[in-house]
Every structure is written in structure tokens, then in C-alpha cells.
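Asks: One predicted model, sequence on top.
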Amino acid sequence: MQLAKQLFQVKSLDYCIRSAEIQDAAQLEKVRLLIDGETENMDRERGEAYLNATAFKRLIEEDAKSSCNIFLVAEVGGQIVGFSRCEGNELKRTKHQVEFGVGVLKEYWGYRIGRKLLESSIHWADAQEIKKMNLKVLESNEKAIELYKNCGFEVEGILKMDKRLADGNYYDTVVMGRIR
């Protein structure tokens, strides 16, 4: 599915949110690798479950054709600084829902880029008559949890000891959902 480009200015930073395009694949490969290594908020460490440009091209092509997926990017001055994706499926019992994920380069935190990616995804999901959006977030990512709550998501459960981080300790994952 495709989304029209949206322009934003926050704290003198101009950026746009738009659908991912084939020519974004090489940048996405690099940006995802950077985001995965900047914090422990993501599911992966840097280099794990690596996607190269070819894999991103396939993903972008598939999502553009699908009515139950959307892949968005945040762009500043021609450079991708973040992305989000909603992934659904065509199974009769679960095609009413999508899984949401987001990542923004740490340098660009505080400009509401993650919020705009989320709001754009919610708007898309509502237009597609998707009844439920799901996501998972690390318990220690309090800012993200607050953002999700402010956008209508509710805590649906906790996955105990779900992630082991660099400090050697186990952390819970918060499962959240938004029902339209």
C-alpha cells in the first residue's frame, strides 16, 4: 500500500513521512543497522537478522502491492532517518489486524518523527478498516510506552523475562494493542 508524502517541521527540522520506494533499499539497509546498534530497545543487536538492499527491495515491492501492509520512511534532506512498518496477512481469522514496528535514528529523537510515523500508520489502518494494531515494546522504553498510550494503545499483557540485555539481566516486553 502507498501513502502520499506528508511534510512536517518540528523545532526547525523539516522532514517528510512517505511510503518506502525501491530506491530507498540501500539507505534502509544502513539505517536499520545503525538503529539496531544505538540502543537496546530493538529486538535485534547490530547485524542480527541482517537485511541487505536486495531484501529491502523485495519487502518494499511486496508491501506496495499488499492492502494489509505499509512501509513508511522518515526523510530529512534526502536521507532516511527512520522507518515504520505495519504487517498483516490474508488469513481469515487474523486479517483484521496488523503488527506495528518503528525505528528512528537517535540523533533525530525529540522531533516527533516516531509519533508522526505512528500517526500515519494509524490513519492508514483506519482507512483500510483494520480493526486492531498490535505492537511490542521493551518495559524500559518508557517514552515509547507513553507515546503508544497517548495514541490509543492499551497494555494487553506482559511477556516475562522476554529479552536479555547487555547488562546480563532479563527484561519484560509489554504487549500493546489499539482497537478501532
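Replies: Arrived safely, thanks for sending.
Asks: okay, CA-based contacts and neighbour counts for the rest of this
Replies: OK.
Asks: Could I get the full set of helices for this protein?
Replies: When assigned using DSSP state H, the helices of the chain occupy the ranges 25-38, 53-65, 113-127, 142-150.
Asks: Any idea which of those gets closest to Val81?
Replies: Taking CA to CA as the measure, the helices of the chain were each checked against Val81, and helix 25-38 came out nearest at 6.9 Å.
Asks: Identify all contacting residues around the closest one.
Replies: Surrounding helix 25-38, the residues in contact under the criterion CA atoms under 8 Å, 6 or more residues apart in numbering are 42-47, 50-54, 56-57, 60, 79-82, 103-106.
Asks: what do you get if the cut-off is 7 Å, keeping everything else the same?
Replies: By CA atoms under 7 Å, 6 or more residues apart in numbering, the surrounding residues in contact with helix 25-38 are 42, 44-47, 51-53, 56-57, 80-81, 103-106.
Asks: alright, now check it against this:
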Amino acid sequence: MIIRTIREEDAQNFLEMSKILDSETQFLLFEPGERETTLKDQRESIKKTLEQENSTILVAETKGSLAGYIAGRGGNARRNRHMVHIVIAILQKHTGKGLGKKLFEALEEWAQEKGIHRLELTLMATNTNAFRLYEKMGFSVEGKKSHVYMIEGEYVDEYMMSKLIK
């Protein structure tokens, strides 16, 4: 398993992985078939992310295919450039093998190199496996928002978590 910074030429594989993730889990924003991102859009998004000093996407690659990713998007004003919002997703067949921990460790190393001080993320309150991982990685709950998502006719709350580094 290799963890590396995404490249523009990963756009097709990244988009395909994202669509698979949409169908594998209810813990991400989009439902199956809802993602309207084109290959051109994906390539532009990757390019824009890589151009920002305080943003990145790290991918986990195994045997030439993508297994998951962690994205950090930094604030774009002077007052919040020290903060990065995180999204992480791993293909189902690669979960439970320590990949999430490795992705977080790689992102935190990148964040320290960039002078990032605050990492933050949100998650559905029903995502207990992710919650345990985030706590293990040093994140703590800052708050809860009620009825943020509608999953199979039921409202789902959202936790906001953060970790201060450096």
C-alpha cells in the first residue's frame, strides 16, 4: 500500500472510486447515481487543490488502483488559513486493515510541514466505526447538529470533531 499525493492523471480513477464509494456506504454525502462530476470537473478540482498551499488530497494506492483517500481543504482567508477540513473515504474491501490510521498519519505529517494548526471534520452520528477511528487519532467532539441528513426516510445527526496540532 502506497500513500501519496494525488496527481491530475488520477482523475479518472479517483472519479470511478468516488462513484463506487457512493454506492458502498451511506456515510458519504452523495447517494448512488447522484454525483454529476465529469472527468473534466474532477481534473480541474484536483488541479485547483494542488495549487493551494494549504490543501491536499492523499490517495492510498494498491496494485495500481486506488483504495481510498483523505482530503484536506484549507481556509482561504488569512484568519482561517491555519485550519483544514478533512474528508476521508476507503473502499469497503480495504476497510478494517489500518488504512484509515495510515491516511490520517500521512495527512497530519503534511499538515505539520505546512504549518497547519487545526484539523476538523464532520461525520454522521450513526457512523460508529469512523467515530472510534477519529477518537483514536486524537479528535474530540466539539458539537452536534441535529437532523442534518435524511437517510432512508430517517433524520441523522452530525458530529463536528477537531484536533489541534503543533
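Replies: Here it is on my side, so go on. Because the structure is a prediction, the values reported are computed rather than measured.
Asks: Which residue, other than its chain neighbours, is closest to the residue most central in space within structure 1?
Replies: A centroid search over structure 1 (CA atoms, centre = their mean) returns Val102, at 1.9 Å, as the residue closest to the centre. The spatial neighbour of Val102 of structure 1 that comes closest, neighbours along the chain excluded (CA to CA, 6 or more residues apart in numbering), is Ser84 at 4.1 Å.
Asks: what's the matching residue for the one you found over in structure 2?
Replies: With the correspondence set by TM-score structural alignment, Ser84 of structure 1 lines up against Ile70 in structure 2.
Asks: And Asn69 of structure 1, by the same measure?
Replies: Using TM-score structural alignment, Asn69 of structure 1 lines up with Ser55 in structure 2.
Asks: residues in contact with that match?
Replies: By CA under 7 Å, 6+ apart, the contact list for Ser55 of structure 2 reads Thr49, Gly72, Arg73, Gly74.
Asks: which one of these sits closest to Glu108 of structure 2?
Replies: Nearest to Glu108 of structure 2, judged by CA to CA, of these is Gly72 at 9.8 Å.
Asks: Can you give me the neighbour number for that closest one?
Replies: Counted with other CA atoms under 10 Å, the burial measure for Gly72 of structure 2 works out to 24 neighbours.
Asks: ok, the residue nearest to the centre of structure 1 - contacts?
Replies: Phe83, Ser84, Arg85, Gly114.
Asks: For those, which ones persist in structure 2?
Replies: Using both residues aligned by TM-score structural alignment, their matches' CA atoms under 7 Å as the contact test, the members of the contacts of Val102 of structure 1 still in contact in structure 2 are Phe83, Ser84, Arg85.
Asks: Most neighbours out of the contacts of Val102 of structure 1, which is it?
Replies: Tallying neighbours with other CA under 10 Å puts Phe83 at the head of those, with 26 neighbours.
Asks: Out of the kept ones among the contacts of Val102 of structure 1, list just those in strands.
Replies: With strands identified by DSSP state E, the entries of those that belong to them are Phe83, Ser84, Arg85.
Asks: Spatially nearest residue to the last one, not counting backbone neighbours?
Replies: Setting aside the residues directly before and after it, Arg85 of structure 1 is nearest to Phe71 in space (CA to CA, 6+ apart), at 4.4 Å.
Asks: wait, the one you found sits on Ser19?
Replies: Yes - counting by CA atoms under 7 Å, a contact exists between Phe71 of structure 1 and Ser19, whose distance comes to 5.8 Å.
Asks: So for those two, which sits in the more crowded spot?
Replies: With other CA under 10 Å as the criterion, Phe71 of structure 1 and Ser19 differ in neighbour count, and Phe71 comes out ahead with 27 against 22.
Asks: mind listing what that one touches?
Replies: With CA under 7 Å, 6+ apart, Phe71 of structure 1 has these contacts: Ser19, Ala20, Ile60, Asp63, Ser84, Arg85, Cys86.
Asks: now structure 2: which of these match?
Replies: Counting by both residues aligned by TM-score structural alignment, their matches' CA under 7 Å, those still in contact in structure 2 are Ser19, Ala20, Ser84, Arg85, Cys86.
Asks: Please tell me how far the residue mapped onto Lys97 of structure 2 from structure 1 sits from Gln79 of structure 1.
Replies: Using TM-score structural alignment, the partner of Lys97 of structure 2 in structure 1 is Tyr111. Distance check for Tyr111 of structure 1 against Gln79 of structure 1: by CA to CA, to the nearest Å, it reads 15 Å.
Asks: Looking at these two, which is more packed in?
Replies: Tyr111 (17 against 14).
Asks: wait, isn't that one in contact with Val10?
Replies: Yes - using CA under 7 Å, Tyr111 of structure 1 is in contact with Val10, at 5.6 Å.
Asks: Against Arg118 of structure 2, how distant is Asn80 of structure 2?
Replies: For Asn80 of structure 2, the distance to Arg118 of structure 2 (CA to CA) stands at 9 Å.
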